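[1] test case, fold it:
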Amino acid sequence: MTSAATSAPFTPFSGPFAIGTLSAPGESRFPGLVAPDGRVLDLRTALGEPALTTLALLERWDEELPRLHTLAGDPTRDWRPLADLAVHAPVEPRQIFQSGANYRQHVIDLAVAHRAPDAPGTVEEARAEVAAVMDKRAAEDLPYVFIGLPTTISGPYDDVVLPSWAQKPDWELELAAVISRPAYRVTVEEALEYVAGYTIANDLTDRATVFRRDMPSIGTDWLRSKNAPGFTPLGPWIVPAGSIADPSDLRVTLKLNGETMQDESTKDMVFGVARLVSYISQTARLLPGDLVLTGSPAGNGIHWGRLLRDGDVMDGSVSGLGAQRTRCVAEEAR
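    Prediction:
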């Protein structure tokens, strides 16, 4: 994988600072405090910890957050220009929890796209049927969450390698919550207290392998369809939760070769961040640095009838969180 800060323009984010993982040529990666004007402060030096990582910072997020605010307002520190640094995925999570079927319009579109040619009834009837199912899910308060692999994480400007076996690779831009402290069986009301901040994730999917055609009763195959190396470009930044007024009112936009494909508000989510974190924590213990991907809105390639191919460039942004740019490279072309 390649990653360079100069491969995409710096885009502003909300609040006085964000956290990233960066490196200079010939140097190891470091957690950086990023200012809105594009300056970077090496937190290993600023906090006096040569071995500090972004994950270690998140493990004591509540303790360090006031110090980070102080550092962000200190012009006497040794600030470095972002243009001299490579930008990597902001964190290497231990666990990734992915919410499926969490955008109402997206699920309706997918159901119609996967509809068999000889299915009974009209397309309009099919859309109405799926809409009723989504409304029932919301009423019964049952999110759908599955698990992803940390090895899918890549940087926000890295090339995305399309595996030779992936017949229908697709994009799924989404809002991701980053966990700040261990969370187990937390309530919806307290769930957001366990969120350090938010970032951008593009949860790529090979549509051809989502369903096990050889074993229909088994259902979906998320290992095969979503977990190729580098299939989750992440970042560029973790923007502290306090800088995002309402995670359920953000714009998620993806452009493919300059053409807008996804442009939707997180208001269309069936289950918000707090509900997802609480739901996951009833079964699993969330750890600092873990990611909770909140699902993707309408406008995926399967909807447009246009899947990813060699040379495609994806520009993804979520309001207040900056933007990422990734180029698709066919495995055979590497």
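[2] contacts, neighbours, all on C-alpha from now
    OK.
[3] give me the longest helix you can find in this protein.
    Looking only at the chain and at elements set by DSSP state H, the helix with the highest residue count is helix 123-140.
[4] so how far is whichever helix or strand comes after that one off the chain centroid?
    The first helix or strand that comes after helix 123-140 along the chain, using DSSP states H and E, is strand 145-148. Shown here is strand 145-148, whose average C-alpha point lies 13 Å from the average C-alpha point of the whole chain (C-alpha atoms, centre = their mean, to the nearest Å).
[5] next SSE downstream of strand 145-148?
    The helix or strand immediately downstream of strand 145-148 is strand 153-154, counting by DSSP H and E.
[6] could you find the closest non-adjacent residue to I218?
    Nearest residue to I218 in three dimensions, chain neighbours excluded: R212, at 6.9 Å (C-alpha to C-alpha, 6 or more residues apart in numbering).
[7] verify the stated contact: that neighbour with W222.
    No - R212 lies out of contact with W222 (C-alpha atoms under 8 Å); the separation is 9.8 Å.
[8] ok, how many other residues are close to A245?
    11 (other C-alpha atoms under 10 Å).
[9] okay, and it sits in which element?
    When the helices and strands are read off by DSSP H and E, none of them contains A245.
[10] next one: E63
    Under DSSP H and E, the secondary-structure element containing E63 is helix 61-72.
[11] to compare with the earlier structure, here is another sequence to fold:
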Amino acid sequence: MPDPLPTHAGPFALGTFRFDAEPFPGLVTGARVRDLSDLVPSVRALVEDWDRWFPRLDSLTDGDSHDLADLDVLAPIEPGQILQSGANYRKHVVDLVAAEKESVHGATPDEARADAEKMMDERIRNGVPYVFLGSPRAMCGPYDDIVLPELGEQHDWELELALVIGKSGRNIPADEAMSYVAAYTICNDLTTRDRLYRPDLKAIGTDWFTAKNADTFLPTGPFLVPAAFVGDPGDLRITLRHNGVVRQDESTKDMIFDIPRLIAYVSTTTTLRPGDLLLTGSPAGNGAHWGVFLTPGDVVEAEITGLGHQQNTVRSHA
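    The predicted model follows:
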């Protein structure tokens, strides 16, 4: 585990850990982790009964515990669905649209940016989120190695705020949506850019399965921090460093569709259930923007206000 130990907002957080053998659900208070396996089999089971468990957690800090530094920190929860929001940060999307208008349509930089800004204003007023599904098999722990797949070369980072659903709902009104959020965590939603579009099936468009779901391509955690402790999720800082260089550094204020609108939108299609994970999009500053992609030996460090930090070393599949 990186030094210093990750910190979290509030008096406690939740996670999944390993000491000698089997993973166990743990209650994190500072540098100590209380083993909850005598009470509940997993963090997922706890979240599935969130309204009953959350008020009790503060009283469970005493008991058998471990030093956090002695534990393997795993992905904090095994989710049900993983719902992923694309193109959800204004500056990021404006940069992409403006670049296309310059290179493809011959607009000047000022014209391209003005047109892109106008498009985003219209999208905020009348548009809807863009959401797709990810695979839980892509998840890994916050300090695990990122293993690059054999195919593809443009392996990219995308740091995101993720929320964990705490109760079931369908067709959830936006003004009630925040009551469905149990906790927040960090996800780095990696993408192999040169496998995103299928040259053999151009009319179909993007291949999200292939580009985003390689094993270890979703570092998650270290913790689930209860929503009650996080403050305003629309005002958190998202920061990613690649080999020590800051590449992403943005506030969640830049989201095009905020969390209530995302929850309302996805719940018109699918019933949300406790343990579902909803990623809220990634801000400007990915590798494609910088012209730099992940290679073996790289180190990726990521943090979001109050949620702890990740540190992953990149290695080859071989």
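[12] how about the helix holding E63 of structure 1: buried residues?
    Applying a neighbour-count criterion of 16 or more other C-alpha atoms under 10 Å, the buried positions in helix 61-72 of structure 1 are W61, L68, L71, A72.
[13] got those residues as TSV, with distance to Q105 of structure 1 columns?
    Shown next, in TSV, are the buried residues of helix 61-72 of structure 1 (distance: C-alpha to C-alpha, whole Å):
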residue	distance to Q105 of structure 1
W61	35
L68	39
L71	42
A72	40
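[14] which of the residues you listed lies closest to E125 of structure 1?
    Each of the buried residues of helix 61-72 of structure 1 was checked against E125 of structure 1 using C-alpha to C-alpha; the closest is W61, at 49.1 Å.
[15] now which residue in structure 2 aligns to that closest one?
    Correspondence of W61 of structure 1 to structure 2, assessed by TM-score structural alignment: W50.
[16] now the element after the helix holding E63 of structure 1, going C-ward?
    As the chain continues past helix 61-72 of structure 1, the following element, by DSSP H and E, is strand 80-81.
[17] which residue numbers in structure 2 go with that next one?
    Alignment note (TM-score structural alignment): strand 80-81 of structure 1 is matched to residues 66-67 of structure 2.
[18] mean per-residue distance, the matching stretch versus structure 1.
    Compared with structure 1 after fitting, stretch 66-67 of structure 2 has a mean deviation of 1.2 Å; criterion: mean C-alpha distance after the TM-score superposition for structure 1.
[19] so how far is that stretch off the chain centroid?
    From the chain centre to the centre of stretch 66-67 of structure 2 is a distance of 26 Å (C-alpha atoms, centre = their mean).
[20] ok, now stretch 309-318 of structure 2?
    For stretch 309-318 of structure 2 - counting by C-alpha atoms, centre = their mean - the centre lies 17 Å from the chain centre.
[21] try stretch 71-88 of structure 2
    Average the C-alpha atoms of stretch 71-88 of structure 2, do the same for its chain, and the two points are 6 Å apart (C-alpha atoms, centre = their mean).
[22] list the buried residues of it.
    Neighbour-count burial for stretch 71-88 of structure 2 flags 72-85, 87-88 (criterion: 16+ other C-alpha under 10 Å).
[23] ok, so of the residues you listed, who is nearest T271 of structure 2?
    With C-alpha to C-alpha as the yardstick, the closest approach to T271 of structure 2 among those comes from Q81, at 10.0 Å.
[24] what residue in structure 1 is paired with the closest one?
    Alignment of Q81 of structure 2 against structure 1 is given by TM-score structural alignment, with Q95 as its counterpart.
[25] what residue lies at the spatial centre of structure 2?
    Ranked by distance to the mean C-alpha position of structure 2 (C-alpha atoms, centre = their mean), the top residue is C187 at 2.6 Å.
[26] that one against L278, yeah?
    No - with contacts defined as C-alpha under 8 Å, C187 of structure 2 does not count as touching L278, sitting 10.0 Å away.
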